[in-house]
Every structure is written in C-alpha cells, then in structure tokens.
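>>> how would this look folded up:
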Amino acid sequence: MAKKEKNINLTFKNKKAYHDYFILESFEAGIELLGSEVKSIREGRVNLKDSYIRIIKNEVFVLNMHISYLETTHAMYRPEETRPRKLLLHRKQIDKLFEKVTKDGITIVPLKLYFNAKNFAKLQIATAQGKKLYDKRADLKEKSLKRESEQAIKNW
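Just a heads-up that it's a prediction; the model follows:
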C-alpha cells in the first residue's frame, strides 16, 4: 500500500492585510480549535481574508475566520464556520496589545495560519496601521516596476 504523503508546509496567508495595512509588530498566538477544525485546516479549507481580531474582557478572539467543515464530520459535531475562536497569548502580550489598540488607534490583524514544528496550529497576528489610498497605489506601482525590471533582466 502506498503511504499517504503529508503536506508539512501548510501556511495560509492573509494577503489583504499586507495590502491594506502597514505591519508594525507581529506575535505568534496559539488558537483554540475543535478536532474537526484541525482536520479542515490540514485539508486547506481556511480563509483569513475578512478576519479580524478583538480584545473582549481581557481575552483575544479572532472573528470571522472561515474554516469549512469536512463532509465526513457528523452533523451534530459541526462547529459554526465563522465562530469566534480564542487566541492563546501571555497576559503581558495581551496588555501590550490592548494598550496599543486603545491609545494609538492601531488595529490587530491576522497575518498567517500555520502548523509549527510541534504540529500545533499557530496564528501570526500583528499590530497594524491602516494605509491611505495613495499608499496602496504607490505600493502597487513599486511592485509592478520591480516585476517588470526582473522580467527584463531575465529576458536579456
């Protein structure tokens, strides 16, 4: 029998966060999941695009992160796909995030969901400041110029 090949390098990035925000400081947080959700993440059924993070009663939650359930999951045990999921951080980190969000007007965004070396699901979160429209345009222009120059060097 052939062994089922595992995809060890599972990472899901939130590309929209890099487009909409200036990333200031990032943290690694554990995430509280149910068993069927872990299996769904391994299958690649995750969407971080519209998700955001809130601090509610001194606890950090990721909201609106979509994890689809598998068809093999029993109907009684299917969790809500966009339910709030608790993030596991140290108290000092939570206090630091809360201080930045309340005083400086900075937001917290999820950047990346991955499995670490110990096979735990981790969510990389970051404090971020929103970009203006002209900043987004400048980034797109810079990216296209870089792509064109690399292609010209390659074809030369």
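
>>> contacts and neighbour counts: CA atoms only from here.
OK.

>>> how far is the lengthiest helix in the chain from where the chain is centred?
Longest helix in the chain by number of residues (criterion: DSSP state H): helix 133-155. Here the centre of helix 133-155 is set off from its chain's centre by 25 Å, with CA atoms, centre = their mean, to the nearest Å.

>>> what does it rub up against?
The contact list for helix 133-155 (CA atoms under 8 Å, 6 or more residues apart in numbering) reads 19-20.

>>> quick one: buried residues of it?
Of all the residues in helix 133-155, not one is buried under the rule 16 or more other CA atoms under 10 Å.

>>> secondary structure element for residue 101?
helix 91-104 (DSSP states H and E).

>>> Show me how far that helix is from its chain's centre.
The chain centroid and the centroid of helix 91-104 are separated by 19 Å under CA atoms, centre = their mean.

>>> which strands and helices sit next to it?
Here helix 91-104 touches strand 107-115, going by 3 or more CA pairs under 8 Å, 6 or more residues apart in numbering; DSSP states H and E.

>>> helices or strands next to the strand it packs on in the packing?
Checking 3+ CA pairs under 8 Å, 6+ apart, strand 107-115 ends up next to strand 11-13, helix 15-20, strand 52-56, helix 91-104, strand 121-130.

>>> let's see this one next to it:
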Amino acid sequence: MAEGVEIVERNKKAQFEYDIEETLEAGLVLEGSEVKSVRQGKVSLDGAYCQVDRNGEMKIHGMYIKPYEEAGPFGHEPRRNRKLLLHDRQIRKWGQKAEQEGYTIVPLALYFREGWAKVKIGLAKGRKKHDKRQAIKEREMERRMEQKQSEYNF
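Below is the predicted model of the structure:
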C-alpha cells in the first residue's frame, strides 16, 4: 500500500477462499469507541462480507470490533452492520455483479489512510475445493523455488 497508510487487519482467509477479480477502496462509518478499538488492532474480518441493502447502501456484515473498555455502557455493539462510503454508481455496479451466481463482496483489508478508516473490498468468486488445493501447490512450489534460488546465490 501507499505512504501514510497504517494497515490494521488483513483478511488472509479471503485470498485463499476466493479468486479476487476487482478491488475497491471504501470509507467506513464508525462510532468513536469503534475507532479507538480499531486503532488498537482489536478487529477481525474473518467471515465478514458486504451487501447492498434495500436503501441502496452497501454495508459490511460480520466484522468484529471488540468493545472499547473505557467507553463503559456507552460503547458499541461488536458485530453491528457498518455502512461503507461509496459513490452510488459504484454501489449499483458492484451490487449487480454480486447478484451473479458465485460472486460475493469480501473485505480484504482494514486500514487508516491519513487518519480516515478505509476498507479494501474485493469482488470475489468462490473457489472449488480442487482450486484451493491447486493454490496450495502453487504456493509451495514458489517457496521451494525461492529457497533454492537463495541457496544458489550464496
């Protein structure tokens, strides 16, 4: 990522479970206590996904942000749906693509850019079991090649 970007959380599982076809950066609407928890890194993107609701807004579902302890009873709900900030045309375009069979919108990374919370989302197509096995084989092959190359360079 670019300068001035502080990565808080990556969704490593999404890279394995899905083939990412497109990516997009979206702003994220958070409450004050949520921002404090995210800055402390107390967030998880496992199992999270994005969906366009009836109002034409894209929201992220299933993202966990641990309640900020200092907020007391005025804290936030850990798994509430959070609004993503995108242009209407982007929401329509991605919503139509996500309606196609086998496609979903998944968050790939959560980070701060110049103090603003951002989410990198990806239009993803689910992988079959044999595709996952192939991805593992390719990753292992790359590791071995890098290992052999580093041995050769010495």
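
>>> Any idea what the TM-score is?
Remark: TM-score between the superposed chains equals 0.90 [TM-score structural alignment, normalised by the length of structure 2]; 148 aligned residues with a CA RMSD of 1.6 Å.

>>> before we move on, back to that, so the longest helix of structure 1 matches what in structure 2?
Mapped onto structure 2 using TM-score structural alignment, helix 133-155 of structure 1 spans residues 129-151.

>>> Kindly report the same for stretch 39-46 of structure 1.
Counting by TM-score structural alignment, stretch 39-46 of structure 1 corresponds to 36-43 in structure 2.

>>> contact partners of that stretch?
In contact with stretch 36-43 of structure 2 (CA under 8 Å, 6+ apart) are residues 8-9, 63-68.

>>> mind checking which helix or strand the aligned partner of residue 86 of structure 1 in structure 2 is in?
With the correspondence set by TM-score structural alignment, residue 86 of structure 1 lines up against residue 83 in structure 2. Residue 83 of structure 2 belongs to strand 82-85 when assigned by DSSP H and E.

>>> starting at the chain centroid, how far to that strand?
13 Å.

>>> Could you list every helix and strand that that strand packs against?
Counting by 3+ CA pairs under 8 Å, 6+ apart, the elements that strand 82-85 of structure 2 packs against turn out to be strand 18-28, strand 58-61.

>>> what about it, how far off from structure 1?
Following the fit onto structure 1, the mean deviation recorded for strand 82-85 of structure 2 is 0.7 Å by mean CA distance after the TM-score superposition for structure 1.

>>> quick one: contacts of that strand?
Contacts of strand 82-85 of structure 2 (CA under 8 Å, 6+ apart): 26-30, 57-61.

>>> how about 6 Å then?
Applying CA atoms under 6 Å, 6 or more residues apart in numbering, the contact partners of strand 82-85 of structure 2 are 26-29, 58-60.

>>> In TSV, list those along with neighbour count and distance to residue 139 of structure 2.
Shown next, in TSV, are the contacts of strand 82-85 of structure 2 (neighbours: other CA atoms under 10 Å; distance: CA to CA, whole Å):
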residue	neighbour count	distance to residue 139 of structure 2
26	19	29
27	18	32
28	19	32
29	17	36
58	24	33
59	19	33
60	23	30
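
>>> quick one, what contacts residue 66 of structure 2?
Contacts for residue 66 of structure 2 (CA under 6 Å, 6+ apart) come out as 42, 78.

>>> please redo it, this time with the cut-off set to 7 Å
37, 42-43, 78 (CA atoms under 7 Å, 6 or more residues apart in numbering).

>>> Equivalent analysis for residue 108 of structure 1, please.
Contacts for residue 108 of structure 1 (CA under 7 Å, 6+ apart) come out as 52-53, 125-128.

>>> Could you rerun that using 10 Å?
Applying CA atoms under 10 Å, 6 or more residues apart in numbering to residue 108 of structure 1 gives the contacts 17, 21, 23-26, 52-55, 62, 97-98, 100-101, 125-129.

>>> what's the counterpart of it in structure 2?
With TM-score structural alignment as the criterion, residue 108 of structure 1 matches residue 105.

>>> Check the spacing between its match and residue 76 of structure 2 real quick.
24 Å (CA to CA, to the nearest Å).

>>> so how far is residue 150 of structure 1 from whatever residue of structure 1 lines up with residue 23 of structure 2?
Residue 23 of structure 2 maps onto residue 26 of structure 1 when the alignment is built from TM-score structural alignment. In this view, residue 26 of structure 1 and residue 150 of structure 1 are 30 Å apart by CA to CA.
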